[in-house]
Structures are given as C-alpha cells and as structure tokens.
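Asks: give the three-dimensional model of this entry:
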Amino acid sequence: MFKKGDQKLINAWAFYDWANSVYSLVISTAVFPLYYSAVTEGETVSFLGMDWDHPDSLYSYALSFSFLVVAFISPILSGIADYTGSKKKFMKFFCLVGSLSVMSLYFFDGLDTVWIGIVFTILASIGFWASLVFYNAYLPEVANPEQQDRASAKGFMYGYVGSIILLIINLIMIQKPDLFGISASLASRLSFVMVGLWWLGFAQITFKKLPDDIYNKKPEKDYIWKGFRELKIVAKEVVNYPTLKRFLISFFLLSVGVQTIILLATIFGSTELGLETIDLIVTVLLIQVVAILGAFLFSRLSESKGNFFALKVTIVIWMVVCFCAFMLHKDLPNVSIYFYSLGAILGLVLGAIQSLTRSTYSKLLPETEDHATYFSFYDVTEKIAIVLGTFVYGLLYAITDSMQWSVLCLAFFFLASFIILSTLKRTKYVS
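Replies: Predicted coordinates for the structure are as follows:
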C-alpha cells in the first residue's frame, strides 16, 4: 500500500493519462471525425426516424448531448462515490463503458450503420469524460500540495506521448493499408479497436495501485439519497470559499476558449483556410509534441512564480493565438506554414493550461474527504463551457459566414478570465 506523496503512486495515477488520451486524440480529434465525414460526405443519413442532410451537424449534436449527460450525472455520481468511498469503482466502470464503446465503432462500416457510429460516439464520450471526474479527484489524495503541479503535468505529458505513439501507428495503417493487406476503411475501423484495447489495457496499471476508500467509509443502505445530500453540502461550501468560487468562474471563461479551439481547430483549418487533410494531421501531431514541453516548462514556472502568474501567462498567449488566427485567410501565401506556427504556439500552452488549472483547483480545495464531489463541479464547469463555446462559435459563423470572427470572439472570453484571475488572493499553496 503506497502512501500519499509516494512517487510510484503518483506515477501510477498519472499513467491513466497515457491510457485514456488516445481517445481524445485518435477518436475525438484525428481519425474518427475524418472517417465519419468520409463515410457520410454528400449523403443524407437517417437517425431516430429523421433524415439529416448535414451529417456533420448530427455528429456535433451527438457530442453536445454526451457533454450534457456528463454534466448532469457527474455531480450525482461523485456525491455517491464520496459518501460510499468508491471512486475507483466508478472510474473503472466508466473506463469500461468508454473503451468498449470505442471498440464497438468497428461495426460502423457504412451509411446503414451510421446509428452505431452515433450511439457509441455518445457512450464513448460519456465514458471518457465521466472517468476523468474520478481520476482528477484522486490528485489531492495521491500527491501533496507542493507535488501537485508536477504530478498534474506528468499526467498530461504521459498522455501526449502515448497518444502520439498510437496515432502514428494508426496513420501508417490508414495511409499504407497495402502493407497490411487491408483496405483504408478497415484500417480506420481497426484503429478504433486498438484505441479501446490500449485504453482498457494500460488503465489496469493505474487501477492496480490506486487506493480505494482511503477514509474507510461504511455507507448505509440509502446511500443514493445520502449522495445527494453530500452534493448539496459541497455546493454550499463552494459558495462560501470566494477564491475557489471565483477561480471556477475564471476556469469557466477560459474553458470556453480552450475547449472550443481544441474541438474546432481542424474544422477551422479545413473550412476557413482550405488546408489539406495531411496538413491538419501534421498540425495535430505538432501540437501534441510541443504540448509535452509546454506542460513541463509551465509546471516549473508555477513553482518559481506561482500558479496564478503561470496561468495568466498562458491566457495571454491564448489571446495572441486568437488574434493571429483572426488574421489568417486562405488566400494568404504559405498559409499552411502560418497554421503550423500557430499550432506550435497552441501546443506550448495547451498542456500547460490544462495541467495548471487542474493542479490549481486541487490546491484551492479545503480540507475535505469529498474530492470527487468537488471535482465534479470542476468537470461540470468545463462541460457547460464547451456547450456555450461551440454554440457561440457556430452562431457567429452562421451570422458572419466567417469563422475568423468566431475565433476573435473567443479572445474576449480569455480576457475576462484573465481579469477575474487577477483579483484572486494568494493562499497557502497557490500564489
């Protein structure tokens, strides 16, 4: 049994990022969206008794629905998990749901099976994001406050390295299917199976070493209602901690920008700038590689200058990225080079801002046994931000017929986040 602060325990916790990050890169960003678009391009698809002339919108609605489901269930489940002391059981369950759903995407092989792609996209997304609630909640239980910046950064670094390795293998299969004696379509579908096996298999390393019920809770039979009560108690506590409450507001505003850019960067590159698929994939890989360095560098910056300072630096860089993207257009000479450059800058702060927000929130928590419930508020904040960000982005695109104005608008969310972050008072572990 490892004690809090033990490096082997921290490494085992961080390794779950290695396991699950292949979902966010291969399924959410790179391979599956391109495969889905290729299968449904120029077609009308049927789902839930309705005909969809724009299948891409059906896919985006499916993702939005999954985020709303997670935003609804995670506070309830985390309240139950904290009351029963069973975070690991919930984390295992959602890992299993997510990984099996990803593998089930193998059976999406044409227009007749679009429903399989949509249903298991929703279930995989729910499994991924819900498992992260309980995974993040372990951070204050495996690492001491002074270790949490590095531990959080280590997780993201593991995740970027692992997902790059599998994505490169998948891209070789898809680009050179003849080497394996298969079709490009089958190569894509096999990559979904590989993602699920990778996620489920490597997660066992984490599950083997993570503690369960460290507070030795003995729940009574009506634990569901006690879980709800736990949720209400934590909700009141969040309101009574002004620094924590304002940090969540700042996190919400920056997440509107960060998560929207992550989800829609490739669409911006293809639709607004007319870039080829290979250019987009190269940019995605570049972002992942640079993000490893960014997570490392900014964890060190936070140690020397404080979390709030390091976060404000990343937010300023995100605003610069938004303004630069606003200036890009498809008629610009060597626009792909500019897009690569923006990708490199984005990568530098992508891992950094995700890592720092997680560790900063963890440090701001009061002394508590209800870590899962507290982190569910963190998770819900991010999910609602995604819904708002994608809605604002799509609305401005519909009004202006240009994604450039949508990207520029995101800069104002970063600015608002920066202003609120600047008002926060230093605490014992956060400055």
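
Asks: C-alpha only now, for contacts and for neighbours.
Replies: Noted.

Asks: quick one: contacts for residue 358?
Replies: 136, 152 (C-alpha atoms under 8 Å, 6 or more residues apart in numbering).

Asks: which parts of the host helix or strand of it are buried?
Replies: Assigned by DSSP states H and E, residue 358 belongs to helix 335-364. For helix 335-364, a neighbour-count test (16 or more other C-alpha atoms under 10 Å) marks 335-336, 339-364 as buried.

Asks: before we compare anything, build this one as well:
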Amino acid sequence: MNLEKGDKKLLNSWAFYDWANSVYSLVISTAIFPIYYESVTQTESGLVNFFGTQFNNTTLYTYSLSISFLIVALISPLLSGIADYVGNKKSYLKGFCYLGSISVMMLYFFNSLDTLWVGLLFSILASIGFWGSLVFYNAYLPEIAYKDQQDKVSAKGFIYGYLGSVLLLIFNLSMVMKPEWYGITSSTLAPRISFLLVGLWWIGFAQVTFKNLPEGNYNAKRNDKNLVFKGYRELRKVVNELYDQPVLLNFLASFFLYSIGVQTVILVATIYGKTEIGLSTSSLILTIIMIQIVGIAGAYLFSRLSGKIGNVSTLKITILIWCATCYGAYLLQPEDPFVTYKFFGLGFFIGLVLGAIQTLSRSTYSKLLPETKDNTTYFSFFDVTEKLAIVWGTFVFGLVLAITESMRVSILLITLFFFVSLIVLSFIKRKDLS
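Replies: Next up is the predicted model:
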C-alpha cells in the first residue's frame, strides 16, 4: 500500500534511515575506526609503505577519504538522473546501502600493516555506499513531506540518527575499553567486531525504511536506449536552470565553503585530538559521546529557532559558532593542564551546531528548489557540492600536514573557510525563502 504525501508513518519511515545509517558516520567515520587506524598504522617515523610509496599514515587516510568522495561526486549525478528518469530511486538507495554495510563488515579483516590495503579499500567502498545512499535518501524529502513539514522531519531524522548511533557506540566502546568483559584477549578483535555490528545494524534497520518508501516518480519508459546518458542530459538541464536562480546558487556557494569545514572536522577531529593535542583515547571517546548527546538537543533547538528567525539567520549563528570552535582548537596546546577540559568545551559547541547545520542545510535547500519532478537530479547538486567540498577539505588537510608535519595550519584554514561562507550567505535574505 502506497502512503500519501505527508503521512506520519511515511515520514517516520523515511527519518528512520538516519537511525540505520548514522552508526556508520559515528563509529566508522568519527570514533572507533580513525583511532583504530592510527593505532594499527603507527610507526616510529609516522610513515607507512603503500604499494612502494612512503606516506604519512594520517595523510594516506585523508587521501583515501578524498578518493571515496570524488568517486561519489562523479557517479551520483549520473545515477540520480537515471533514478529520476525511470522512477526507481529506492533500488539505488538499497544498492548503496548494501554496498556500504557489507564493506563496513569487511573491515573486520583489517588487523595489521600487512592488511592495510583491506582497511583502505573497504573504508573507501563503505564511504561510497554511505554517501551514495544519501543522494537518494535526501531526494525523497520534497516528495514525501510538504514544505511546512520539511524542517521538522529533517530534524527528526538527525535526532533518530544521534540516538541510534550513540546506543551502538556505547556498546561497542564497552567491548573496546573492557574487552575482558566479553572474554576478548586480542587487542584488535574488539574494534573489528564493532565493525561487523555496524554493518549488521545498518542493513537490518534500513529494512524499515525500504518497506514504506515509494519507488519514486515514474517519468519515462524503461527501455530507452539512451538511458545511460539521460542522467547527464538531466544534469546539464539543471545547470542551465540554476543560472536563473541566483539565490539557490548563492546558497550552494556558501554551503560548499562551510561544508569543507564541517565535514573535514567530523572526519579528522579524533585524529587531531589524539595526535596533535595528545589526548587519551578515553577522553576522545567521552567527547564524541557528549557531541552526539548535545547534538540531539542542538538539532531540536535550532529547528525551533529557524521557525522564529528564519533558516538563513539561524545558519549564520551556527557558522559563527563553528568559526569560534575551530579557532579555539587551533589555540589548544598539549602542555596546557586544562587542555582536556577545553577540548570537552569545544566538543560541546560542536555538538550544539553539528546536527543543526546539517538539518538546516538540507531543509533550506529543499525550500529553495523550484517546482519540479526532477528532485533527485536537483539534490544531486546538493550532494555533489558537499562531496567536492569534502574532497577539497580532506585533500588540503592531508597536503598541508605532509608539508608542515602539523595539523594546526590545516585547522586554521578550516576556520577561514567558515568565515568566507558566512560572508557569502549574508547576501541571502529571509524573504528569499518565503
């Protein structure tokens, strides 16, 4: 049975995919895997050999992230255009979900420098699966929810994601920090089991979403011989349409700039805290959990605030907080006796605006879209913009690290990106979203 647009059960089913997939972004992208990667690849020189070339281990990791996001950026316009054309975006959502979840489970076999290729290959494929699925997931929003519902249901998705990911993270951390409780003796086994659990959680709970989501708009015959090229033609069509939508272009420019900062911070925060600041693993884990818990309240509070002062003004506030937080991280010194508490404080403010800036970005873009049936193609621009921002952010972060052997300059550059995005966003007025 197809549920009507705006139906509560349909909206909840859509939002529940955040519950399913957010364990990847927390456990794999942010918490356990980056720390595990650092511990497995740590050498006296800080260099690892990968196919005959010496890399700084962290630089190699950021480069692998850049590759994964570049691949997603290249293929998502094609796939989303096809999905709009034949009206089967749910099939693509499923395909990327299964690719990501199975790849996460394959990380179980990454247990030493000898299997470094396993860790890098399947972390790249998992990233492609996660972000590729979001292209189609986000594109459902204007199809299933009316404009006055979109802020609320978007925030609900992030809140579901925070709750689900924290629950699984706490259990996984109990294994990692107290392996003897589970009879685990190997130093690498507990994190590797956590990777298996993430994959099973993701693929299992996603079935709730798949059960109730419609296939998508049906726009054409499936036997068209030019189907493969249809996505590119649709992409070019939207590019031409964007020239007549200066407000949408302005938002995308600002979104690109602050996404460089947001996504890069999410991906390298734990590595920065461990390597540059010298924080203990337990301190980093506690900070991550706090960020997720505060993020629940932040997504809700800023969603309410946007209803009173508008999306643009609310986004400006979140960007200002990001600026101050990144600059504060740049100023942290490992010899400071209060550095751990200061890192906790910065983590609190990151949590406050992390979910807020993401949910507001998604709903603001949705509100700015013209009336169209090609929602997936338009949302591919949103996702491609974000992916290219991550490619640029992670590549620059790794390159600056390789040149300076310090992450501090990279963090300072991130602060600058936030500041410039604030200036660009200031050209959009509240009336532009009405």
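
Asks: quick one on the thing from earlier: where does the helix holding residue 358 of structure 1 end up in structure 2?
Replies: Mapped onto structure 2 using TM-score structural alignment, helix 335-364 of structure 1 spans residues 339-368.

Asks: can you give me the offset of the matching stretch from its chain's centre?
Replies: 12 Å (C-alpha atoms, centre = their mean, to the nearest Å).

Asks: mind checking what helix or strand follows the helix holding residue 358 of structure 1 in sequence?
Replies: Following helix 335-364 of structure 1 in sequence order, the next helix or strand is helix 371-400 (DSSP H and E).

Asks: quick one: residue 112 of structure 1 from residue 418 of structure 1, how far?
Replies: Distance, residue 112 of structure 1 to residue 418 of structure 1, by C-alpha to C-alpha, to the nearest Å: 48 Å.

Asks: scratch that, residue 377 of structure 1
Replies: For residue 377 of structure 1, the distance to residue 418 of structure 1 - C-alpha to C-alpha - is 20 Å.

Asks: run a quick neighbour tally on residue 35 of structure 1.
Replies: For residue 35 of structure 1, the count of nearby residues is 18 (other C-alpha atoms under 10 Å).

Asks: again with residue 4 of structure 2
Replies: 14.

Asks: now the helix holding residue 358 of structure 1 against helix 371-400, angle please.
Replies: Helix 335-364 of structure 1 and helix 371-400 meet at an angle of 150 degrees, taking axes from the mean of the first three to the mean of the last three C-alpha atoms, to 10 degrees as the criterion.

Asks: average gap between helix 335-364 of structure 1 and structure 2?
Replies: Helix 335-364 of structure 1: mean distance to aligned residues in structure 2 after superposition is 0.4 Å, counting by mean C-alpha distance after the TM-score superposition for structure 1.

Asks: just to revisit the earlier point, of residue 112 and residue 418 of structure 1, who's got more company?
Replies: Counted by other C-alpha under 10 Å, residue 112 of structure 1 and residue 418 do not tie: residue 418 has more neighbours, with 22 against 10.

Asks: tell me which residue of structure 2 lines up with that one.
Replies: By TM-score structural alignment, residue 418 of structure 1 lines up with residue 422.

Asks: same question, residue 312 of structure 1
Replies: Mapped onto structure 2 by TM-score structural alignment, residue 312 of structure 1 lines up with residue 316.

Asks: helix or strand: which one has its match?
Replies: Assigned by DSSP H and E, residue 316 of structure 2 belongs to helix 311-331.

Asks: what about that helix, distance to the chain center?
Replies: Using C-alpha atoms, centre = their mean, the offset of helix 311-331 of structure 2 from its chain centre is 18 Å.

Asks: still on that earlier bit, find the helix or strand that the match of residue 418 of structure 1 is a member of.
Replies: Here residue 422 of structure 2 is assigned to helix 408-425, by DSSP H and E.

Asks: what is that helix packed up against?
Replies: Judged by 3 or more C-alpha pairs under 8 Å, 6 or more residues apart in numbering; DSSP states H and E, helix 408-425 of structure 2 is in contact with helix 246-271, helix 311-331, helix 375-404.

Asks: pipe the ones you listed into a markdown table and attach distance to residue 63 of structure 2 and mean neighbour count per row.
Replies: Putting these into a markdown table (distance: least, C-alpha to C-alpha, whole Å; neighbours: other C-alpha atoms under 10 Å) gives the following:
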| stretch | distance to residue 63 of structure 2 | mean neighbour count |
| --- | --- | --- |
| helix 246-271 | 12 | 22 |
| helix 311-331 | 21 | 19 |
| helix 375-404 | 6 | 23 |
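
Asks: from the chain's centroid, how far away is stretch 222-234 of structure 1?
Replies: That offset, for stretch 222-234 of structure 1, works out to 27 Å (C-alpha atoms, centre = their mean).

Asks: what sits up against it?
Replies: Identification of contacts with stretch 222-234 of structure 1 by C-alpha under 8 Å, 6+ apart yields 75-84, 370, 373-374.
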